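> compute the structure for the input listed below.
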Amino acid sequence: MVHVTRDRTIVVYYLAAALVWGASFLFIKVGLDEGLSPAQVVLARLALGAVALLVAMLVLRRRWPRGARTWGHLAVLGVILCVVPFLLFSWAGQHVTSGLASILNATTPLMTAAWAAALLPTERLVARQRVGLLVGILGVVVVVAPWTWLAGGVSASVPAVLACLGATASYGIGTTYLRRFVTPLGLPPESVAAGQIGAGALLVLAASPFVVPASALGTLEVSWPLVGAMVALGALGTGAAYVWFNRIVDAWGAQRASTVTYLTPLVGVVLGALVLGEQVHWYEPVGGVLVVLGVVVAQRGKRTPVAAAAPGEALGARTA
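Predicted coordinates:
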């Protein structure tokens, strides 16, 4: 009976993580539409995520990282797994739909595999992984729909698409750095997440006087949709969902847990259409299916199971 109850709890965590991470791009869009700048979205996201993980650290009684070298590595992760991708996705959210951003975010495991193969001698790509990467690239091309340019139709903003892919590339580089320099330290995953997100929040806070004009704060109207979106994006998506995902990995293993990657684009597209009224072109879900198929093929081609990216979130056991 205890085993059945635990399995049900893990399923709830799994579905909650898929829902929150899939909705992250909706929350970003709401924040931008309500008057926040991309930098303000990132600051709110990291600050609230850091608070949520601080609470988790206290409740779970996890030990904090120690030593200047360890915190130096966590600061690097805070930049390449948090600040850079979050800023790129927030900026891109001004120019592409939340559904399209969620589809492009699904390339994170492919980027992770590619960068790990390039930077880690033990992670060379096998033939199946190369096929998966090619299928994923084809999916991105379909999503961008270059044939619409010739017809003079509406297509995705190329700079915004490149920004989204730059964000997932940053996740891939950050994951590789994490595995090379931080994982060997043996820290609890919650400690790594709290350290890197806390460091990222402090960096953005320190830079905010230069990137967020004081006049922007004076004209900002705080609304319930804005507050709700930022709390959900930060406290849940960048905080609590990491703890959920960690428990899924403990119960199911990294490979099975990583399948949450396949659900988040679906959640993102559906919520964007239902909540924001975003138009979905036929080639976007088709391209999304190809991206996910590429991820499936690439993951099955791994010689040893490793954690796939926790979708869209720059969190410790990255994976992600």
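> every contact and neighbour count from this point should use C-alpha atoms.
OK.
> C-terminal to the longest helix seen in the chain, what's the next element?
Taking residue count as the measure and DSSP state H as the definition, the longest helix of the chain comes out as helix 2-33. On the C-terminal side of helix 2-33, the closest following helix or strand by DSSP states H and E is helix 38-60.
> to compare against the first, here's another:
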Amino acid sequence: MTRYRNAVLFVLLAAVWGSAFMAIKVGLEYFPPVLFAAIRYDVAGVLMLAYAIYATDRWLPRTSGEWKLVFVGGALMIAGYHAFLFVGELETTSAVAAIIVSLSPVLTTGFARVFLPSERLEPSGIAGLLLGLVGVAILSQPNPNDLLADDFVGKILVLLAALSFALGSVLSRRIDADLPIETMEAWSMVLGALMMHGISIARPSESFTMVRWTPEAILALVYLSIAASAIGFLVYFDLLERLGPIEINLVSYVAPIFAAISGFFFLDETITPITALGFLVIFAGFCLLKRRAISRELPRITGVFSSGR
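Purely as a prediction, here's the structure:
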């Protein structure tokens, strides 16, 4: 175990999750979007379920509360999030999609204020939430005369993905269920994949006959299913235990950097000043929202990263 184990894993997770946006963009050339997301989680769900069977003594939900938890995760954090994201990425760049998704921690706090009365927002928290939304507005550049343009609709769909994930995160905290997180993630992936197959079937523009199984398509699918989903979530679980939820949220703000880099090198996507400004505004909103927690945790974060504990 190296001294900087946590820092290395943190950067690795950000790199894998950030470059996943580029892999999605590549795969969309060969797969219908929702079907692509469904197949991704067919593979990832089976892998995670195998890991849950190996690593836990509770690989199967038993109570109604545990199944409710799986349903929320599958419907909102897997199916809703990825269906909106994959369709939205048809019309936006990898970096912009990653930046809009990085709003999720800010949106989660907003939903928590509504659905978890014990969690209150101070004026600085409300300002941080509004600042995050301003960042999205900067990225999407709404024009009243052009609201149906493909790129604007794509960004709104990615925003709906972030909203779906944030809502699922909050609602899952309202459910009284003592289920290992690996089991919850595995069954959420399986259920979410089934839901997305249903959505795909209902979309006239999608069918299995439209899939082109090229080496590039298979590589994108394997990368998303194994590296970004199965391995990525295992690293996430490990860091969540070591660093805690506040620190691990910062992955959302490092990932867009890798999304922009990978999009630039592999897809010739350009990074505009507006994109950079939107990212900085969203990140400033997060810092303002979490300013007390960040200032309280900063010494421990530095110690944990440098010590590798």
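> circling back: packing partners for the longest helix of structure 1?
helix 38-60, helix 84-92, helix 98-105, helix 224-231, helix 241-252, helix 260-276 (3 or more C-alpha pairs under 8 Å, 6 or more residues apart in numbering; DSSP states H and E).
> which residues in the stretch 101-250 of structure 1 form strands?
For the stretch 101-250 of structure 1, applying DSSP state E, counting those that start in this stretch gives no strands.
> trace R173 of structure 2 over to structure 1, please.
By TM-score structural alignment, R173 of structure 2 lines up with R179 in structure 1.
> picking that back up, tell me which of the helices and strands packed on helix 2-33 of structure 1 is the most buried.
Among the helices and strands packed on helix 2-33 of structure 1, ranked by average contacts under mean count of other C-alpha atoms under 10 Å, first place goes to helix 98-105 (a mean of 28).
> orientation of that one relative to helix 84-92 in degrees?
Computed by axes from the mean of the first three to the mean of the last three C-alpha atoms, to 10 degrees, the angle separating helix 98-105 of structure 1 from helix 84-92 equals 150 degrees.
> mean distance, helix 98-105 of structure 1 to its aligned residues in structure 2?
For helix 98-105 of structure 1, the mean distance from the matching residues in structure 2 following superposition reads 0.9 Å, by mean C-alpha distance after the TM-score superposition for structure 1.
> columns distance to G139 of structure 1 on top of the helices and strands packed on helix 2-33 of structure 1, output as JSON lines?
Conversion of the helices and strands packed on helix 2-33 of structure 1 to JSON lines gives the following (distance: least, C-alpha to C-alpha, whole Å):
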{"stretch": "helix 38-60", "distance to G139 of structure 1": "27"}
{"stretch": "helix 84-92", "distance to G139 of structure 1": "19"}
{"stretch": "helix 98-105", "distance to G139 of structure 1": "9"}
{"stretch": "helix 224-231", "distance to G139 of structure 1": "29"}
{"stretch": "helix 241-252", "distance to G139 of structure 1": "26"}
{"stretch": "helix 260-276", "distance to G139 of structure 1": "13"}
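> out of these, flag the one nearest D7 of structure 1.
helix 241-252 (8.2 Å; C-alpha to C-alpha).
> so that closest one corresponds to what in structure 2?
Residues 232-243 of structure 2 are where helix 241-252 of structure 1 aligns, taking TM-score structural alignment as the criterion.
> mean shift of that stretch relative to structure 1?
After superposition onto structure 1, the mean distance of stretch 232-243 of structure 2 to its aligned counterpart is 1.2 Å, using mean C-alpha distance after the TM-score superposition for structure 1.
> from the chain's centre, how far out does that stretch sit?
Centroid displacement of stretch 232-243 of structure 2 relative to its chain, using C-alpha atoms, centre = their mean, to the nearest Å, is 14 Å.
> run through who's touching that stretch.
Where contact means C-alpha atoms under 8 Å, 6 or more residues apart in numbering, the residues beyond stretch 232-243 of structure 2 that reach it are 6, 9-10, 13, 16-17, 226, 248, 301, 304, 309.
> let's have these in CSV, adding distance to A95 of structure 2 and neighbour count.
Listed next are these as CSV, based on distance: C-alpha to C-alpha, whole Å; neighbours: other C-alpha atoms under 10 Å:
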residue, distance to A95 of structure 2, neighbour count
N6, 25, 23
L9, 21, 18
F10, 19, 21
L13, 16, 26
V16, 14, 21
W17, 12, 26
I226, 21, 18
I248, 20, 19
I301, 27, 19
V304, 29, 18
R309, 32, 14
